[in-house]
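Trainee: Fold the following for me, if possible:
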Amino acid sequence: MTLIKTLTGALLASAAFTSAAQACEITLRSSDTHPEGYPTVAAVEHMGELLQERSDGRICVEVFASAQLGEEKDTIEQTQLGVIDLNRVSLGPFNNIIEETKVFSLPYIFRSTDHMHDVVDSDIGQDILDEFQNHNLVGLAYFDGGSRSFYNSQKPIKSIEDVEGLKFRVMQSDVFVDMVDALGGNATPMPYGEVYSSIQTGVIDGAENNWPSYESSGHYEVAGYYTLDQHLIVPEVLVMSKSSWDNLSEDDQALVQQAARDSMPVMRELWAEREAASEAQVLAAGVEVIRDIDKTPFIEAMVPVYERHVTSDKLKDLVTRIQAVE
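Mentor: Next comes the predicted model:
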């Protein structure tokens, strides 16, 4: 029923294209759960500008922000079916669909943002993008998702013991569920759009996310304790429906691929600016930010998470290759 509802929403939204988009021969509909102005939204809009210019106006991108076409789980299904052409999604929801994406979602797999960039820009990143084609999708590019940390409405988290018993929203990923459970918390998978009201009403105590998401969602208003444990630095991914891709000529496929890649440095610059601005806004609102935290117990608690999810030789090899990147 949910899929039917979101499909209907997508069809209705597609009827609202601007006159500029209607003038194009090909209009690619793109979904994002984040609001207008968010770095991922702006990056896909930039990609659309590049495409329109390089195709002499033949190809346009119409971005539907703020989850207009549905939450991430539903839009992934729509993209696989070809109802949505492009989709910017966190890698988390793909963990249960494409096994190889799990390695980028492992807690503390990346030592820093620079390390993550070096990995996704390497053949490791391309190897994982290639796996999307086996699931009716084409992986085009990686975007930044920042470092994710815990926030809650109950108390400051200064040690692993403070996590005990707290209920945290996580993305619909077994890796994320097991991560919270390993720390002694209670993981509650739920759509991003339900988090604010769920914290406000006490259904959950908090969630985990990056500075821009914590700020733009307003979650800091109802969860005033933010601990920079930085357990995840999960890249986000821009994918295209395989059926939409196959409908393009080889030349147009090359244009789309290059425009997506050229949007990555723009997105990274916008992301760095947005992180700083979001942090400043959150601090001005009086949120208690816990920066000085010993991560060692958190990292050590992840051993069973790795043992459960890094089981195949392929995944073990990917982890080894990622850890070897300087």
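Trainee: When you work out contacts or count neighbours from here on, use the C-alpha atoms and nothing else.
Mentor: Fine.
Trainee: quick one: the helices in this structure?
Mentor: All helices of the chain, identified by DSSP state H, fall at 2-14, 19-22, 39-54, 72-81, 113-120, 123-130, 174-182, 195-200, 211-216, 242-246, 250-284, 296-300, 303-309, 313-324.
Trainee: Report all helices and strands that the shortest one contacts.
Mentor: In terms of contacts (3 or more C-alpha pairs under 8 Å, 6 or more residues apart in numbering; DSSP states H and E), helix 19-22 is packed against strand 59-64.
Trainee: Next, the second sequence, to be compared with the first:
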Amino acid sequence: MLHFRKLAAAAAVVALSFAGTAGAQTVLRSSDTHPDGYPTVEAVKYFGELIKERTSGRYSVEVYHSAQLGQEADTIEQVRTGVIDLNRVSMGPWNGLIPETTIPSLPYIFRSVEHARKVMNGPIGDEILAAFEPHGVVGLAFYDGGARSFYNSKKAITSIDDLKGMKFRVMQSDIFVDMVAALGASATPMPYGEVYTGIETGVIDGAENNFPSYDTAKHAEVAKFFSLDEHLIVPEVLVMSKVRWDQLSPEDQTIFRQAAKDSVQKQYELWDAQVAKSRETVEAGGSKINELDKQAFIDAMKPVYDKHVTDPKLQDLVKRIQETQ
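Mentor: I've put the predicted structure just below:
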């Protein structure tokens, strides 16, 4: 509680400064845990360029990549209090706070990356973005977080039986923990920055993520087996502190929303190129990538849905996503 009060006090000081300089250029700080050059980092930079252009230089965005402002759980608290202005965060860490975010975080909720993009950039996506605002942040846009699969240092995973007894790092999300348990493995919630050492030292056998993360975080160096089960296609979300948002004029709010939407296609282009490049890089480095039959994995997810989708409103959201063609 004391830590939260300190953050709130700091936010109040920054807010006074922000309000006093809005006539000149105001530099907004944006956080990302990924390294410089990563598609989400570059997409937010592009968003910042659009903001600067469309506000005639009154606003600009400085992206603090590589977790310079903290890991995702820490930055969520900071953006809610206004200490950080903008934040690109994975969906999982929001699950305990915003029920609607659990739905795109469900295993196999999306049939493909293309299905996920269509849903998250349509009316359903806008509905989920709107759910952020009561929690101190304004949801601006969803980026593609790619298809996540298991990788490990021990063996190729070709069936659910291969997962039994193995330990995998997951994000701090009950859904992710329950998903791994439903497959017969053990989940270890752990900050992203600790995964490499965790695999290297044997604390965990592996993790689950997409090709770009597997590559850029160097996890391919210590976990050579990548199995394409594609259990999750979890979007990334760009949010803005409501403290900051409320200080924008209605005209500028429109500019910010549109710039965020316009940055999505840029992120998709960068993402698709990075996926192809990262897959090529890790294969050249000796990673063994294998296909598998996903149906048994999909069938094993029923207990996860039964546990986490009990609210009729959320059940309807699942139904509408699954019906989207």
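Trainee: TM value for the aligned chains?
Mentor: The TM-score (TM-score structural alignment, normalised by the length of structure 2) is 0.93; 315 aligned residues with a C-alpha RMSD of 2.1 Å.
Trainee: Tell me which of the helices of structure 1 sits nearest to residue 101 of structure 1.
Mentor: Residue 101 of structure 1 lies closest, by C-alpha to C-alpha, to one member of the helices of structure 1: helix 123-130, at 6.6 Å.
Trainee: Reformat the helices of structure 1 as a markdown table; add distance to residue 235 of structure 1.
Mentor: Shown next, in a markdown table, are the helices of structure 1 (distance: least, C-alpha to C-alpha, whole Å):
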| stretch | distance to residue 235 of structure 1 |
| --- | --- |
| helix 2-14 | 25 |
| helix 19-22 | 29 |
| helix 39-54 | 11 |
| helix 72-81 | 15 |
| helix 113-120 | 8 |
| helix 123-130 | 10 |
| helix 174-182 | 14 |
| helix 195-200 | 21 |
| helix 211-216 | 14 |
| helix 242-246 | 21 |
| helix 250-284 | 11 |
| helix 296-300 | 19 |
| helix 303-309 | 18 |
| helix 313-324 | 14 |
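Trainee: For these, could you give me JSON lines that also reports distance to residue 146 of structure 1 and mean neighbour count?
Mentor: Shown next, in JSON lines, are the helices of structure 1 (distance: least, C-alpha to C-alpha, whole Å; neighbours: other C-alpha atoms under 10 Å):
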{"stretch": "helix 2-14", "distance to residue 146 of structure 1": "28", "mean neighbour count": "15"}
{"stretch": "helix 19-22", "distance to residue 146 of structure 1": "31", "mean neighbour count": "13"}
{"stretch": "helix 39-54", "distance to residue 146 of structure 1": "11", "mean neighbour count": "22"}
{"stretch": "helix 72-81", "distance to residue 146 of structure 1": "18", "mean neighbour count": "21"}
{"stretch": "helix 113-120", "distance to residue 146 of structure 1": "7", "mean neighbour count": "17"}
{"stretch": "helix 123-130", "distance to residue 146 of structure 1": "17", "mean neighbour count": "16"}
{"stretch": "helix 174-182", "distance to residue 146 of structure 1": "16", "mean neighbour count": "22"}
{"stretch": "helix 195-200", "distance to residue 146 of structure 1": "19", "mean neighbour count": "18"}
{"stretch": "helix 211-216", "distance to residue 146 of structure 1": "8", "mean neighbour count": "21"}
{"stretch": "helix 242-246", "distance to residue 146 of structure 1": "28", "mean neighbour count": "18"}
{"stretch": "helix 250-284", "distance to residue 146 of structure 1": "8", "mean neighbour count": "17"}
{"stretch": "helix 296-300", "distance to residue 146 of structure 1": "18", "mean neighbour count": "14"}
{"stretch": "helix 303-309", "distance to residue 146 of structure 1": "21", "mean neighbour count": "14"}
{"stretch": "helix 313-324", "distance to residue 146 of structure 1": "18", "mean neighbour count": "14"}
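Trainee: who wins for proximity to residue 92 of structure 1 among these?
Mentor: Among those, the nearest to residue 92 of structure 1 by C-alpha to C-alpha is helix 174-182 (7.8 Å).
Trainee: Comparing the closest one with structure 2, how large is the average distance?
Mentor: Per the superposition on structure 2, helix 174-182 of structure 1 and its aligned residues are separated by 0.2 Å on average (mean C-alpha distance after the TM-score superposition for structure 1).
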